[in-house]
Every structure is written in structure tokens, then in C-alpha cells.
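> compute the structure for the input listed below.
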Amino acid sequence: MTVAEWATIIGATGSILGGGGWFVARATRDAARATAAAQEAAARANAAPAQQAANLAVLEATVRRVDEENGQLRGKMSRLEQVVRAFAWTTDRWARQMNRAGIDPEPAHPLVEEYNRTGV
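Now for the predicted structure:
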């Protein structure tokens, strides 16, 4: 081949590649966008289990704290119920002693009367 033929071939190749370069650049840009979107989706998918594990840990800690507080409140409530029963028993005993001595005690508060009737 002569130099002119080679120049023609190189020129034609350059113009094919030069005109096709726009398509190559566009395809490369689109491929980069698709790759970035895929990597972002993969990162979100990989982060989801970690986020769920963190949420579960917070939930478990909250449940433990609420269970502990519930236990404390139940203990306090039980103790309060015992004190109210003991107080009701004591005041009932005092009222009977006063009646036996001929002293009429003051009427009980309506809540006390309700408790004496219902036990609640």
C-alpha cells in the first residue's frame, strides 16, 4: 500500500471513530450512571439488615427497660395494697374497740366505705 492509501484508511477510520466517539461517550456515561445506581442500590440493600439489627437492638433495650419498670411498679402496687389492707384491718379493729367502749366513731370516708364493701 502506498502512503496515500494508508492516509485514506486512517482518515476514514478517524472519521468513523470520531463520529462514533459521540456514541461511545454517551454509552460510557450511561454505563457509569447505571453502575452508580446499582452500587447505590446495593449499598442500601446491604445497609438495610444493619439498620434492622440496630432497630431491633433499640427495641429489645426498650422492652427490657419497660419490663424492669413494670416489675418495680408491680412490687410497689403490691406493697401499697398490703398497706391499705393492714390499715383497713387496723381501723376496723379500732372502730370495734370504740363501739365496745360505747364511743361512736366518726363515719368513714366514702372511699373507705367503698373499699370495705368491695375490697378494691
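
> use CA for all of it now, contacts and neighbours both
Will do.

> helix or strand right after the host helix or strand of residue 32?
Assigned by DSSP states H and E, residue 32 belongs to helix 3-100. Next helix or strand after helix 3-100 toward the C-terminus (DSSP H and E): helix 110-118.

> got a list of contacts for that following helix?
Here helix 110-118 makes contact (Cα atoms under 8 Å, 6 or more residues apart in numbering) with 88, 120.

> okay, the angle between it and helix 3-100?
On the basis of axes from the mean of the first three to the mean of the last three Cα atoms, to 10 degrees, helix 110-118 is oriented at 90 degrees to helix 3-100.

> quick one: the spatially closest residue to residue 120 that is not a sequence neighbour from residue 82, how far?
Among residues not flanking residue 120 along the chain, residue 114 sits closest, at 7.6 Å (Cα to Cα, 6 or more residues apart in numbering). To residue 82, residue 114 is 17 Å away according to Cα to Cα, to the nearest Å.

> I have a second one here; can you model it like the first so I can compare?
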Amino acid sequence: MNGIWGLVGASITVIGVITTGFFTYRGTRTAAAIQAGPQEEAQQFAVLQATVARVDQENKELRGRQSRLEALVRACTWTMDRWARQMHQAGIEPEPPHPLVDEYNRTGV
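Got it, this is the predicted structure:
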């Protein structure tokens, strides 16, 4: 009878060790996830900040290029208008402007 109780006791001990190991593993994993959360959020925030800074810089460069291009279009329009007036004064009828040029001359857009 002592042998049976020894086996029962050993079995309970093995089950207890396995259960304790399981809960220790689960607790350790949960603690690591909780601790990694703020660090991961900080990394994601840093990536977001870098992305916003890069996009702001790209937008600044694009606005500068767009402004320069608009100034170039105004200068070209002014030059072509001057040439058309010179042609009219010389008695030469210039070709009609492209519809987009005509629209720009009317609206400025």
C-alpha cells in the first residue's frame, strides 16, 4: 500500500511542477509584453515623428518648386504677350493661343 501512495504522491508532485512551470511561463510572457509595450510605442512614435519631418521637408521643397514654376509660367506668358503685340504692330497675325493658354490668360490659374 505504501508503494501506491508513493506513486500517487509522485504523480501529484509532477503535475504540480508542470502546472507551476506553465503559470510561471505565462506570467513571464505577460510581464515582458507589458514592459515592451511602452518601448514599442516609443519606437513607433519616433518613426512617426521622423516620417512627419521628412514629409514636411518634401512638402516645403515641392512648394518652392511649384512657386518657381508658377513664376516661370507668368514670365513666359508675359513674354509671349509682348511678342504677340510686336507681331500685331508689324501687321502679322499670330496663331491663336492654345485653349489652356487662353484660359490662363483669362483666369490666371
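
> which residue in the second structure lines up with the residue nearest to residue 120 of the first structure?
Matched across to the second structure, residue 114 of the first structure falls on residue 103, judged by TM-score structural alignment.

> okay, now its match: neighbour count?
When neighbours are defined as other Cα atoms under 10 Å, residue 103 of the second structure has 12 of them.

> one more: residue 65 of the second structure?
Here the number of neighbours of residue 65 of the second structure (other Cα under 10 Å) works out to 12.

> and the one 10 residues further on, by the same measure?
Neighbourhood size, residue 75 of the second structure [other Cα under 10 Å]: 12.

> residue in the first structure paired with it?
Match for residue 75 of the second structure (TM-score structural alignment): residue 86.

> one more: residue 87 of the second structure?
Under the alignment (TM-score structural alignment), residue 87 of the second structure pairs with residue 98 of the first structure.

> same question for residue 12 of the second structure.
Using TM-score structural alignment, residue 12 of the second structure lines up with residue 23 in the first structure.

> what about its match, distance to residue 12 of the first structure?
17 Å.

> hang on, the earlier thing: and the gap between the match of residue 75 of the second structure and residue 93 of the first structure?
Taking Cα to Cα, one finds residue 86 of the first structure at 11 Å from residue 93 of the first structure.

> next one: residue 9 of the first structure
122 Å.

> okay, now the counterpart of residue 42 of the first structure in the second structure: neighbour count?
By TM-score structural alignment, residue 42 of the first structure lines up with residue 31 in the second structure. Residues near residue 31 of the second structure, counting by other Cα under 10 Å, number 12.

> which residues does residue 31 of the second structure contact?
Counting by Cα under 8 Å, 6+ apart, residue 31 of the second structure has no contacts.

> so how far is residue 48 of the first structure from the counterpart of residue 44 of the second structure in the first structure?
When the first structure is aligned by TM-score structural alignment, residue 44 of the second structure is paired with residue 55. Using Cα to Cα, residue 55 of the first structure is found at 10 Å from residue 48 of the first structure.

> list the residues that contact both of the two?
In contact with both residue 55 of the first structure and residue 48: no residue, using Cα under 8 Å, 6+ apart.
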